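J.: Quick one: sequence plus predicted model below, questions after.
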Amino acid sequence: YEALIIGMKLAIKWNIHHVKVIGDSQLIIKQVNDEYKVKDDKLIPYKKLVETLKEYFVHITFEKIPRAQNRSADVM
């Protein structure tokens, strides 16, 4: 969630209104797409912040990709 939130805040700072978020965490992608309920109490504040940040975008989508395809995550 932390990398997602940082990316969303940067997009807001740079006035980017249309975003496609690509990530390899099935849990996070499904939670932010409301396909999974957030059960871990530690993750609830992160999910709430993502929901708040989503309102700044005209269009934002979240897509799951296989871990092997997510080289940018390896750099972080």
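T.: Nice, thanks for sending it over.
J.: From here on, just use CA atoms for contacts and neighbour counts.
T.: Fine.
J.: in a strand, that's where K20 is, yeah?
T.: Yes: if the criterion is DSSP: H, G, I helix; E, B strand; the rest coil, then K20 is within a strand.
J.: My guess is it contacts F57. True?
T.: No: counting by C-alpha atoms under 8 Å, K20 stays clear of F57, with 10.7 Å between them.
J.: who's more crowded, the two?
T.: F57 (16 against 10; other C-alpha atoms under 10 Å).
J.: List the contacts of the nearest residue to S25 once chain neighbours are set aside.
T.: In this structure, S25 finds its nearest non-sequential neighbour in K64, 6.9 Å apart by C-alpha to C-alpha, 6 or more residues apart in numbering. The contact partners of K64, by C-alpha atoms under 8 Å, 6 or more residues apart in numbering, come to I22, G23, D24, S25, Q26, I29.
J.: Below is structure B, check it against A:
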Amino acid sequence: MGAGTGIILVSPEGHHLMSVIHFKFYAMNNDAEYEALINGLNIALEMRVRNLIAKSDSELVVNQVNGGFQARVPMAELYLRYAQRLLNFFNEVRLECVPREKNSNEDALAKMGSQ
């Protein structure tokens, strides 16, 4: 049907900025997870955010970016290098894995993006 991703940025004051992205290309699940991370980082940089806690329900992506897992698929290697390059623009950034059930709002946005 389609692929998409949902991103929610939350300010320290609790304000929410939601973004839905529809892909005009075929995306595997891990590709969509990397697209969410990369697009979220780009939005945060555009907003001049310098300290960030990023959360994802993709254990694979979180562990690859944090250095615990190797990216063995060529596309994942490209996504990983690009995400790491973006992370260098932040003063402080922490990437955390959250259970899928705690990521339901983002999943709902991703479903909208896939339509």
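T.: Nice, I can see it. Keep in mind it's a predicted model, so treat the numbers as computed, not measured.
J.: Can you give me the TM-score here?
T.: Here the superposed chains carry a TM-score of 0.95, computed using TM-score structural alignment, normalised by the length of structure 1; 76 aligned residues with a C-alpha RMSD of 0.7 Å.
J.: sorry, back to before: and the two most separated of the contacts of K64 of structure 1?
T.: The distance between the two most remote of the contacts of K64 of structure 1 (C-alpha to C-alpha) is 10.6 Å, for I22 and Q26.
J.: picking up where we left off before, residue in structure 2 paired with the residue nearest to S25 of structure 1?
T.: Alignment note (TM-score structural alignment): K64 of structure 1 maps to C97 of structure 2.
J.: Could you do A73 of structure 1 as well?
T.: Counting by TM-score structural alignment, A73 of structure 1 corresponds to E106 in structure 2.
J.: My read is that its match contacts I7, right?
T.: Yes: under the criterion of C-alpha under 8 Å, E106 of structure 2 makes contact with I7 at 5.9 Å.
J.: neighbour count winner among these two?
T.: I7 (24 against 21).
J.: if I pick the closest residue to that one other than its chain neighbours, what's in contact with it?
T.: Spatially, and ignoring its direct neighbours in sequence, I7 of structure 2 is nearest to S19 (5.1 Å; C-alpha to C-alpha, 6+ apart). Residues in contact with S19 of structure 2 (C-alpha under 8 Å, 6+ apart) are G6, I7, I8, L109.
J.: I believe S19 of structure 2 is in a helix; please confirm or correct that.
T.: No: with three-state DSSP as the criterion, S19 of structure 2 is strand rather than part of a helix.
J.: Please report the distance of it from G4 of structure 2.
T.: Distance, S19 of structure 2 to G4 of structure 2, using C-alpha to C-alpha, to the nearest Å: 11 Å.
J.: Repeat that for R81 of structure 2.
T.: With C-alpha to C-alpha as the criterion, R81 of structure 2 and G4 of structure 2 are 21 Å apart.
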